[in-house]
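J.: need a 3D model of the sequence below.
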Amino acid sequence: MAHSPEQAASPASGPRPSVPGKKPQSMKRVAAASFIGTVIEFYDFGIYGTAAALVFPKLFFPSLGAVAGTVATFATLGVAFVARPIGSILFGHFGDRVGRKTTLITTMLLMGLSTLLVGLMPTAATIGVAAPILIVILRVMQGLAAGGEWGGAVLFASENAPKAKRGFWAMFPSFGGGGAIILSNATFLATAVGMSNETFLAWGWRIPFLASVLLIAVGLWVRLSIDETPVFRKQAASGVSRTPFLDAFRSQPKQILLATGTTVMTLALTYIGGTYFVTYGTTALKLSRPNVLLAAMLGGVAISVGVVLGALLSDRIGRRRMITIVACVAIVWTLVLFPILDTRSLAAFTIGVPVTMFLSGLATGPLGAFLSEIFHTRYRYTATGLSYSLAGMLGGAIPPLIAEPIITAWGGMAFGILLACVALVSLICVRLIGETKELDLDREDTLATADA
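T.: All right, here's what the predicted structure looks like:
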């Protein structure tokens, strides 16, 4: 791939963009604001996924039976992923026109309110068919908020960061996702250990949802204390887009599709390893709920370590090369994963989940900077969020939804082959996108795809 002279003009160690008379804000504060929002987003998504695996089939879909109830529950999980692209367009529009800060505060409030209401939701035994309907509505609200959250959070970090360390600083939203996986599973583990199965089913599952109020309070306090990004302020001074969504597809349609394809592998690995395996471990493998949740917590630690390592390496060897390496390894790993898990030993499960999540983290680490660098400022919020949300729908929603029927019909190996194909798609897409780490975020031109 060839870059234009304008794209490669500034040195890798150059200072982050600034506005005359405006002192650059602390990157630690910026990182904290990006981190806390995605902790809330992924915590809310994570506790719903864990509850979906452990109790929701019995509470909201009791008449469907075990297998159909699980599929229906994960379908409600998938509804949020369908809503995410809509949320990315909706909140991306305001993020590209009004600003990153105001939009991120709004997405946090919407996500937090939706999660709180899930914790207060009456079950099917109390209000009948209205219960699953209301759950779906709340999941749509969560999905809309999530569609606007991650993209805005990574932009807030990347648009403040110095170029040489952009990968590191832009990984904090994804690092927050790893922390949320640990936190959500730890919360469920604490309730599982501290109460009987009957008590947990009766009301204990509500505690993690209600506890999210504390995270929201901290998140609002942090985000209200930060300033708008210098890159957006510069764009706003020269004029913002009237229609960011249309501008993005007019200017960089190929990059949106390739960015989506590149991201789909990381989200498939994350939601299989962090959500579906909770179901697979407790039902198919017959492992105890505390042991499965403990393995899921280790998975949260593994993805967090992977995110940091992947981001740091991407600042050295490049985003494209880092994701390429992980995709090649993931193709092999997904083919051997289910034969390992199907030994039905706790040791195998405790290895399978963290390794899957570690690979996801390695690929996720560079993504914040990578997606930010691909798109132009005037529609960057929309395009970044849309690419990530479309990948979430394809990789985060569909694989957990179809895993149960595929494994039941053809075995775990068949589903492993499917995951390997997903990794192959990401490998092809990332090879078609040029390296981005030397690009300026306030450049005027667009990024071409690779020549080879």
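J.: could you use CA atoms for every contact and neighbour count after this?
T.: Will do.
J.: quick one: residue 49 from residue 175, how far?
T.: Relative to residue 175, residue 49 is positioned 19 Å away (criterion: Cα to Cα, to the nearest Å).
J.: then residue 412?
T.: Computed as Cα to Cα, the residue 412 to residue 175 distance reads 30 Å.
J.: do residue 293 as well
T.: Taking Cα to Cα as the criterion, residue 293 is separated from residue 175 by 20 Å.
J.: also residue 300?
T.: Per Cα to Cα, residue 300 is found 10 Å from residue 175.
J.: buried residues in stretch 112-125, which are they?
T.: 112, 113, 114, 115, 116, 117, 118, 119, 121, 122, 123, 124 (16 or more other Cα atoms under 10 Å).
J.: of these, closest to residue 74?
T.: Using Cα to Cα, residue 118 is the member of those that lies nearest residue 74, at 15.3 Å.
J.: now do the strand or helix carrying that closest one: which elements does it pack against?
T.: When elements are defined using DSSP states H and E, residue 118 is found to belong to helix 100-119. If you count contacts as 3 or more Cα pairs under 8 Å, 6 or more residues apart in numbering; DSSP states H and E, helix 100-119 packs onto helix 27-54, helix 66-97, helix 130-158, helix 206-223.
J.: now show me the structure for the sequence below, then we'll compare the two:
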Amino acid sequence: MSSAPSDPSDPSDPSDPTGTVPRRRIIFASLIGTTIEFYDFYIFATAAVSVFPLLFFHGGDSGAALLASMATFGTAFVARPLGSVIFGHYGDRLGRKVTLVGALLTMGIATFLIGLLPTIHQIGLWAPAMLTILRFFQGIGLGGEWSGAALLASETAQPGKRAFAAMWPQLGAPFGFILANGLFLVLTTWFAYDSTASDLTDPFLVWGWRLPFLLSIVMVAVGLYVRLRIEETPVFARAIADDQRVKTPVSEVFRKSWREIILGTFIMLATYGLFYLMTTWILSFAIGGEGTGGLGYGYRPFLTLQVLAIVLFAVFVPVAGLLADALGRRRMLIGVTLAIVAFGLSFGWWLDPEAIGTGDDLDVTRMLLFLCVGMMLMGLTFGPMSAVLPELFPTNTRYTGSGVAYNFSAILGAALTPFVAVWLVQNFSVAYVGYYLVGLSVLTIIALVLAPETSKKSLYS
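T.: Now for the predicted structure:
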């Protein structure tokens, strides 16, 4: 007579293979990969606000050039679900490790090539076309990266500590942001670049902006070295041993887990909206000309404020992991999302130009406090997601399912957000940007209420 199968989520279970996992190596591999991926993504976001409108979309109307640049920025989010399907297929068929290597290479090569592109002043409309294509491939790479890194961390976690273990790849977002914006800050200081009086002959616009893109290839080499030295996760190894793999994970996940895809998509919605309001849009609003609804503040001093505030993002990611393990996923995230609703309702109070000032008269303390509050909430809502989304899906479609949900949410919550926010400011007021965030947050709360609590769920399924 065969004995009952052991429960790997039981901490007393001696058969739990996660006890032999080299956790430090796993932490480093999941963290460095997402740091590189988000660095690549952020340098494009920063350049989309400050550089690309001048070099790839230059025209008579600066507002239209900014909107065109934001639309190209959003191209990657359309590509990300495709990346999650492509890499998810191989991640659920061949394994997490080999797929993560492919995602890193796709993102890294596309980023490096952006640094070599000629501008619209050199080859005309071919320049924005090529920029858009490479941005698309950046999206494909990141679409396959996040879910693989999340699974690498969550599928090797100790029982009862999964949210905290899975938060390590989430730290790649603030770390990548600090690296990307910190490098741009150093370069703009070195070149003495003034975004409020841009001259196309300025050395920063001629070649200095290319350096962050070209240097990414060094980081990719380091990431590859680390990832090639890790082992497959014990959860996926057991799935292979038990012959649980399916031929077409994408059709399987849409057939059997369509409800989980919908829930996961909307669970991430407020996170994505807040994320790109506090990183991409706020930069464009702060440094944009007063004639286009911006605050006319200097690029370099505002970047300094952003880098300072992003530290709180990094600090609150592990706090979120601890809270999600202690309180449960749903309870913790509902509370945080309600706080995001309150934050969204306060945008007009924080950022109205008459209250915060413009140009050299900007109330720097007020802006820094706004950024700090947003980044704290960002860390709290983003931290548990690498546990929450994978926990919704079975092992044989987990890479595909979590990636599709994560990246569908990117289209709804991130691709449109900077563009919509710029349009709302230009046509209404900055308070409406906050109302937009409130709308996204209400949809997230509904999804969380309908979703199951997954903190006690075994991933060996």
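J.: on that earlier part again, higher neighbour count, residue 49 and residue 175 of structure 1?
T.: More neighbours surround residue 175 than the other of residue 49 of structure 1 and residue 175, with 27 against 24 (other Cα atoms under 10 Å).
J.: would you mind finding the match for that one in structure 2?
T.: For residue 175 of structure 1, the aligned residue in structure 2 is residue 171 (criterion: TM-score structural alignment).
J.: kindly report the same for residue 223 of structure 1.
T.: Residue 223 of structure 1 maps onto residue 227 in structure 2, with residues paired by TM-score structural alignment.
J.: okay but that match is in contact with residue 101, surely?
T.: Yes: with the criterion set as Cα atoms under 8 Å, residue 227 of structure 2 and residue 101 qualify as a contacting pair; they are 6.8 Å apart.
J.: and for stretch 288-295 of structure 1, what span of structure 2 is it aligned with?
T.: Counting by TM-score structural alignment, stretch 288-295 of structure 1 sits on residues 298-305 of structure 2.
J.: map residue 211 of structure 1 onto structure 2.
T.: Across the two structures, residue 211 of structure 1 finds its equivalent in residue 215 of structure 2, going by TM-score structural alignment.
J.: for its match, grab the count of nearby residues.
T.: Around residue 215 of structure 2 there are 14 other residues, counting by other Cα under 10 Å.
J.: and what of residue 130 of structure 2?
T.: Residue 130 of structure 2 sits with 17 neighbouring residues when counted by other Cα under 10 Å.
J.: please name the nearest non-neighbouring residue to it.
T.: If you skip the residues right next to it in sequence, residue 130 of structure 2 has residue 117 as its closest partner in space, 7.7 Å away by Cα to Cα, 6 or more residues apart in numbering.
J.: just say helix, strand or coil for the one you found.
T.: Under the three-state scheme (DSSP: H, G, I helix; E, B strand; the rest coil), residue 117 of structure 2 adopts coil.
J.: on that earlier part again, could I get the contacting residues of the match of residue 223 of structure 1?
T.: When contacts are counted by Cα atoms under 8 Å, 6 or more residues apart in numbering, residue 227 of structure 2 is found next to 29, 33, 97, 100, 101.
J.: cutoff 10 Å now
T.: Listed by Cα atoms under 10 Å, 6 or more residues apart in numbering, the contact partners of residue 227 of structure 2 are 25, 26, 28, 29, 30, 32, 33, 97, 98, 100, 101, 104.
J.: how about residue 17 of structure 1?
T.: So residue 17 of structure 1 contacts 24, 159-163, 229-234, 440-442 (Cα under 10 Å, 6+ apart).
J.: just these: which are in helices?
T.: Taking DSSP state H as the definition of helices, the contacts of residue 17 of structure 1 contribute 230, 231, 232, 233, 234.
J.: the fourth one maps to what in structure 2?
T.: For residue 233 of structure 1, the aligned position in structure 2 is occupied by residue 237, per TM-score structural alignment.
J.: what about its match, distance to residue 339 of structure 2?
T.: Counting by Cα to Cα, the separation of residue 237 of structure 2 from residue 339 of structure 2 is 40 Å.
J.: what sits against the alignment partner in structure 1 of residue 133 of structure 2?
T.: Residue-level alignment of residue 133 of structure 2 against structure 1, with TM-score structural alignment as criterion, gives residue 137. The neighbours of residue 137 of structure 1, taking Cα under 10 Å, 6+ apart as the test, are 76, 79, 80, 114, 143.
J.: from those, which single one is nearest residue 316 of structure 1?
T.: Distances from residue 316 of structure 1 to the contacts of residue 137 of structure 1, taken by Cα to Cα, are shortest for residue 143, at 34.2 Å.
J.: in contact with the closest one, which residues?
T.: If a contact means Cα under 10 Å, 6+ apart, then residue 143 of structure 1 has 41, 45, 77-88, 110-111, 114, 137, 149, 389 as its contacts.
J.: among the residues you listed, the buried ones, what's the PyMOL command?
T.: Once 16+ other Cα under 10 Å is used to decide burial, the buried members of the contacts of residue 143 of structure 1 can be selected in PyMOL as follows:
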select buried, resi 41+45+77+78+79+80+81+82+83+84+85+86+87+88+110+111+114+149+389
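J.: picking that back up, if we take the contacts of residue 227 of structure 2, which one ends up nearest to residue 178 of structure 2?
T.: Using Cα to Cα, the shortest approach to residue 178 of structure 2 within the contacts of residue 227 of structure 2 belongs to residue 32, at 13.5 Å.
J.: the closest one contacts residue 179, doesn't it?
T.: No: counting by Cα atoms under 10 Å, residue 32 of structure 2 does not reach residue 179; the two are 12.0 Å apart.
J.: overlap in contacts of the two?
T.: Counting by Cα under 10 Å, 6+ apart, the residues touching both residue 32 of structure 2 and residue 179 are residue 38.
J.: who has more neighbours out of those two?
T.: residue 32 (25 against 21).
J.: so what's the equivalent of the more buried one over in structure 1 closest to, chain neighbours aside?
T.: With TM-score structural alignment as the matching criterion, the partner of residue 32 of structure 2 in structure 1 is residue 36. For residue 36 of structure 1, the nearest residue in space outside its immediate sequence neighbours is residue 219; the separation is 5.6 Å by Cα to Cα, 6+ apart.
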